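**Q** Curious how this folds, go ahead:
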Amino acid sequence: MPEVRPGLPTGKPPRLQPLRALLPYVARYRQAVALALLFLLLAAGATLALPYAVKLLVDGGLAVPVGSDLGERLSAIRGQFLRLFGVAVMLGLATAARFYMVSWIGERVTTDLRQAVYAHVLRQSPQFFETLKTGEVLSRLTTDTTVIQHALGSSVSMGLRNLVLLLGGMIMLVTTTPRLMLTVAGIIVLVVLPAVLIGRRVRKLSRASQDRIADTSGLAAEILNAIPVVQSYTQENAEVARFSEANEQAFITSIRRSGTRSALTAFVIIGVFGSLLYGMYGGVQAVLAGEISAGQLSQTALYVMVVAGSVAVLAEVWGDLLRAAGATERLMELLAARSPVEDPPLAAALNAPAAGLQVVFDGVGFAYPSRPTQPVLQGLDVTIEAGQTVALVGPSGAGKTTVFQLLQRFYDVGAGSIRIDGIDLRGARLADLRARIAVVAQEAVIFSGSIADNIRYGRPAASEAEMHLAACAAFVDEFVQRLPEGYATFVGERGTRLSGGQRQRIAIARAMLKNAPLLLLDEATSSLDAESERVVQAALEAAMAGRTTIVIAHRLATVQRADRIIVLDHGRLVDAGTHAQLIERGGLYARLAALQFSV
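**A** Here you go, the predicted model:
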């Protein structure tokens, strides 16, 4: 059975029920759907007309008395063949138009669905990704949408067409030999009922197969993002073995699904085809008894082929739709997920982003949702005035990074409140709040693209001159000038073509270009060499002027000139003051300082 994903719905709708969730996406293109249905009906009608045209050929052309004039016979046959050719032309054109329209609908709906899921996932809080691997999300965006695209762009159309052919063929057969074909229809019902039960098993296995594929994708994404660590610890063989095991489980589940689906297909085809052959045998007996003509027998034989072929296709389509139902169910789980951090119904207006902001922590308590019994912050009371530079120091696990996450409202506080210029963060629009904050993390995040693209990520509308100014201030221009393509240089995925210090400088330039009133620095210069650190530190100090800055630092030498130093330990405020005051008091800060330099 598939793994239960925390935070996502676990209900299992019966059979094709999940496909109903696709209707709003299909309904956007009613005209295209109407055209596809029109061409589908024309193609099905032309197919159903072929056996009747053959009947007319046999009875009206070939069955002309032997003594008749040869020219008359050839003329009659020629007319019948022209009629057959006309039906074939209509069938070809209608089939081509139907294929194009349904392919367009399938591609368009899948594109819209992929876009909706991606946009929805991007708006989820980090809590969402605590319970779901990014590799699994990617699997749902790619593998599952491909399954749905195949269903909408091919299987649904083929299913509807063959359903029309099945019903039309059965109607024509009942019209030709009513008593016999009604008996055949009853036999077919007895075949279909067990097929429905087998179909339920196929749907469950389809969902399980998609889950196992997602597991392998999640594992691969995790390892590929940590290749240097894997190779450094020589764990290549171990990771290959781990992936092989997950891959083999996906294969076994997929084969079980394919085996059950194959059994379903064989059961339906043999049962229905046997029933139709029984009807055909009765038709031959009717010709021998003089009850129907040879043309009617030919018509009956062709309709039997049409119905049997339709049943075979419908059996395949049913399996495709069951698999698509599992894929749709997984995508709808993502769309049904709701972030606990959302915009308030009535958002308060924040001040213009040009001035520094006052930040107040009032009795803040917090524990991560994945560890609700382990508080990270407890009763934190801190007031940071506009324009101040405040440093957060303390041992690992003291809650420093959590403060940054709460300020950006990646999570909501569990107790107390955080206010910016007197407004509770929970009462402000997320976009407005985050537009007023610039962050430089300890590990610089660089996107695939050019150096200029990465700097402009802070403010895409910035001019070339503004971008260059920020780059020069962050000491980026120094190494860019040595690159053949300058700021257009492609940096590779996650900036792999750059050194750690170069990536950090680009991240600093990005934050400076954003020009936000609240600057959060998480060991922003930790990856720089001594010379670069000195220059960038000077640039950062210039950027701090006139705005509120909060600095996380483990190297205490970088925070000695802060207006105030906040000392945290186990989520509590244990001391606060200037560097000199804290050293004089001889508390935790003094002990940390003594470990790093002589006081």
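**Q** C-alpha only now, for contacts and for neighbours.
**A** Will do.
**Q** Relative to residue 422, how far out is residue 523?
**A** 28 Å (C-alpha to C-alpha, to the nearest Å).
**Q** These two - which one has more neighbours?
**A** residue 523 (17 against 12; other C-alpha atoms under 10 Å).
**Q** surely the more buried one meets residue 444?
**A** No - look at residue 523 against residue 444 with C-alpha atoms under 8 Å: they stay out of range, at 10.4 Å.
**Q** neighbours around the closest residue in space to residue 323 that isn't next to it in sequence, how many?
**A** Nearest non-adjacent residue to residue 323, counting by C-alpha to C-alpha, 6 or more residues apart in numbering: residue 206, 4.9 Å away. Applying other C-alpha under 10 Å, we find 27 other residues in the vicinity of residue 206.
**Q** Now residue 206: which helix or strand?
**A** Per DSSP states H and E: residue 206 is located in helix 178-224.
**Q** right, and the helix or strand after that helix?
**A** helix 227-232.
**Q** and the helix or strand following that next one, what does it pack onto?
**A** As assigned by DSSP H and E, the chain's next helix or strand after helix 227-232 is helix 236-288. Helix 236-288 is packed against helix 178-224, helix 294-336, with contacts defined by 3 or more C-alpha pairs under 8 Å, 6 or more residues apart in numbering; DSSP states H and E.
**Q** just those: most buried one?
**A** Among those, ranked by average contacts under mean count of other C-alpha atoms under 10 Å, first place goes to helix 294-336 (a mean of 23).
**Q** OK, contacts around residue 241?
**A** With contacts defined as C-alpha atoms under 8 Å, 6 or more residues apart in numbering, residue 241 is in contact with no residue.
**Q** how close does it get to residue 251?
**A** 15 Å.
**Q** Equivalent analysis for residue 71, please.
**A** Distance from residue 71 to residue 251, by C-alpha to C-alpha: 65 Å.
**Q** and this one, so I can compare the two:
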Amino acid sequence: MIFRMFESLVDAFRDPEEGMPPQTVWRFYGFYLKQVWKVLLIACVVGLAAALVDVSLLGFLGQIVDLARNPGRHFFQDHALQLVGMGLIALILRPLLIGLHDLLINQAIAPSLTNRIRWQNHRYVIRQSLSFFQNDFAGRIANRIMQTGSSLRESAVQIVDAIWYVLVYTGSALVMFAHADAWLMLPLLIWLALYVATLAWFVPRTKHRSWQASEARSKLMGRIVDGYSNIQTLKLFGHTRREEAYVAEAIDGQVAAIQRMTRLTTAMDVTINLLNGVLIVATSGLALWLWSRGQVTVGAIALATGLVIRINNMSGWIMWVVNGIFENIGTVQDGIQTIAQPRSVQDMPGAPPAQVSRGAIRFEDVHFHYGQRGGVISGLDLVIRPGEKIGLVGPSGAGKSTLVNLLLRMYDLESGRVLVDDQDVARVQQDSLRSQIGVVTQDTSLLHRSIRDNLIYGRPEASEAEIAEAVRKARADEFIPRLVDGEGRRGYEALVGERGVKLSGGQRQRIAIARVLLKNAPVLILDEATSALDSDAEAAIQESLESLMEGKTVIAIAHRLSTIARMDRLVVMEQGRIIESGSHAELIDRGGLYARLWQRQTGGFVVAEEAPG
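**A** The predicted structure is shown next:
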């Protein structure tokens, strides 16, 4: 019960504030820590109390030594109240405070704050544009999301603990030494100045090298995950040794970065231990000298020696804590580079959801170059009537797939407009727009989940009967019942592997078609939708595709021209422009690019320029 009470203090799934996380380290910390400031404040107060109790026990030690020098006949009777008080503090108060501190840190803060940071960072990053993910390793992005949460939480907790122990122990020691004899303060004050100077010199350098080590670790993770994600390509080309060398280079870089960091750590450790040795010898020697002159008691010697030994142990702990804090700050700083990036494609403030019913599409003077100086799409105009079915034709690089991505608003235009049912796609909510456009792509990628989970991605509320009907229409019922994964799950419950690698290309394509059948969106995009199917399989589901297209506005891209020849209209693109438009028969009679492509395909060959665009 008590564990649950503390575990409920911090909600791991609190919705984040809107907008980009701060890009500076301290504001980034503040952005997340202010969400749990009450729990952190309580932990801070409890930590202060626990540190004060620890120091008071050392003070009691000095008192006991002085009392024991002249015990008297009724020692326990004379000092019963004082001794009982010491015992209660040691037996009850100290364990209670330490237990409360552990509950706050281990139950309230450690699991929930760490995962709240991960959750909020993930929610922000997953809404990044397509280009954001195309420009980085998926493994490195995931690694930074995971590491940033734990490093931020751990360094924040370490700071809270370290501050109180430093202030309480050094402050209390100075007060107690001054009470015994002011001269006892001198070695501690000199040590404190040298200790702070040592940390001031080493810590910034450690922070920088920790950031370099974290960057090297993220790079290594990205390379390893990239190899695993493309394992089939690696094996097909027989480049295992090349891949080993690629990863070895990153490991070598990380080893070098860690070595540079640990050199500083070792040097700081040696320096601090040397200072600590001087502190113990100087304080103990001074206390003995003062005792020999009758200026302090034996209890003061015990107190001074006990305190400096405790400070010695604490200083080593503080050194490692400070080193850990800045190592974690370096990791957070590395994570900020990925997490705190502006979204290039964002919904406008107050953007309404898209309302698509007819499926009218219009491209008006569209310009888009992927940041290049020219090419791709230049001044394109195209009107697609509601329910019209068009085929996009053209050589590789003509801009066909780019045009589809602009309709889906995967990228923002440089100029011009794209309208769906007279709604500018840049002024409506992205998710609502895409939810009303069904897409089957050439490179079908399935989630590493069950067949059922992949199917209902099209419509999560779909009934079993609707799922079965979509599967039947896509001719996927021929293989789904026979599927078995490595853990014995069968049929709809079988997992498909990362990106669907446990299925053949044709099987993945049929699952994708069934998924879009379930979605039943008014606008349909077929980007080489049957490219992974053999002629028999394509013929088998052609009826299903025609059923799928019925009553919808369709944009189909295919280099096997026979699959789109029956479309209402064919639009021929070259170098980002529309150069021909008309029916199959009209374009053949015109004798232009489409006629030449058709002739080459029906003549039994397809040249390189006709690869998928």
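**Q** Can you calculate the TM-score here?
**A** With the length set by TM-score structural alignment, normalised by the length of the first structure, the two chains reach a TM-score of 0.91; 578 aligned residues with a C-alpha RMSD of 2.3 Å.
**Q** Name the nearest residue to residue 213 of the second structure, sequence neighbours excluded.
**A** Closest to residue 213 of the second structure by C-alpha to C-alpha, 6+ apart is residue 257, at 4.9 Å.
**Q** What is the neighbour count of the counterpart of the one you found in the first structure?
**A** Structural alignment places residue 257 of the second structure opposite residue 253 in the first structure (criterion: TM-score structural alignment). Residue 253 of the first structure has 21 neighbouring residues, counting by other C-alpha under 10 Å.
**Q** Tell me the secondary structure of residue 581 of the second structure, please.
**A** Three-state call for residue 581 of the second structure (DSSP: H, G, I helix; E, B strand; the rest coil): strand.
**Q** how close does it sit to residue 314 of the second structure?
**A** 80 Å.
**Q** Likewise for residue 329 of the second structure?
**A** Taking C-alpha to C-alpha, one finds residue 329 of the second structure at 22 Å from residue 314 of the second structure.
**Q** where do the helices sit along the stretch 351-500 of the second structure?
**A** For the stretch 351-500 of the second structure, helices defined by DSSP state H, counting those that start in this stretch occupy the ranges 400-407, 430-434, 451-455, 464-473.
**Q** How about the stretch 501-613 of the second structure?
**A** Under DSSP H, counting those that start in this stretch, the stretch 501-613 of the second structure gives helices at 505-519, 535-549, 584-590, 593-602.
**Q** Which of the ones you listed sits closest to residue 368 of the second structure?
**A** Evaluated with C-alpha to C-alpha, those place helix 593-602 nearest to residue 368 of the second structure, the distance being 23.4 Å.
**Q** can you name the residues of the first structure that that closest one overlays?
**A** Taking TM-score structural alignment, helix 593-602 of the second structure hits residues 588-597 over in the first structure.
**Q** Tell me which residue of the second structure lines up with residue 219 of the first structure.
**A** So, by TM-score structural alignment, residue 219 of the first structure is matched to residue 223.
**Q** Isn't its match up against residue 248?
**A** No - counting by C-alpha under 8 Å, residue 223 of the second structure sits too far from residue 248 to count as a contact (9.8 Å).
**Q** In space, what's closest to the residue nearest the centre of the first structure - neighbours in sequence excluded?
**A** Among the residues of the first structure, residue 141 comes closest to the average C-alpha position under C-alpha atoms, centre = their mean, at 2.9 Å. Closest residue to residue 141 of the first structure apart from its sequence neighbours, by C-alpha to C-alpha, 6+ apart: residue 114 at 5.9 Å.
**Q** What's the match for that neighbour in the second structure?
**A** Using TM-score structural alignment, residue 114 of the first structure sits opposite residue 118 in the second structure.
**Q** gap between that match and residue 155 of the second structure?
**A** Counting by C-alpha to C-alpha - residue 118 of the second structure and residue 155 of the second structure are separated by 15 Å.
**Q** now do residue 581 of the second structure
**A** For residue 581 of the second structure, the distance to residue 155 of the second structure - C-alpha to C-alpha - is 63 Å.
**Q** higher neighbour count, the two?
**A** residue 155 (22 against 18).
**Q** so who does that one touch?
**A** 324, 325, 326, 328, 329 are the contacts of residue 155 of the second structure under C-alpha under 8 Å, 6+ apart.
**Q** Please point out which parts of stretch 595-606 of the second structure sit buried.
**A** By 16 or more other C-alpha atoms under 10 Å, the buried positions in stretch 595-606 of the second structure come out as 595, 597, 598, 601, 606.
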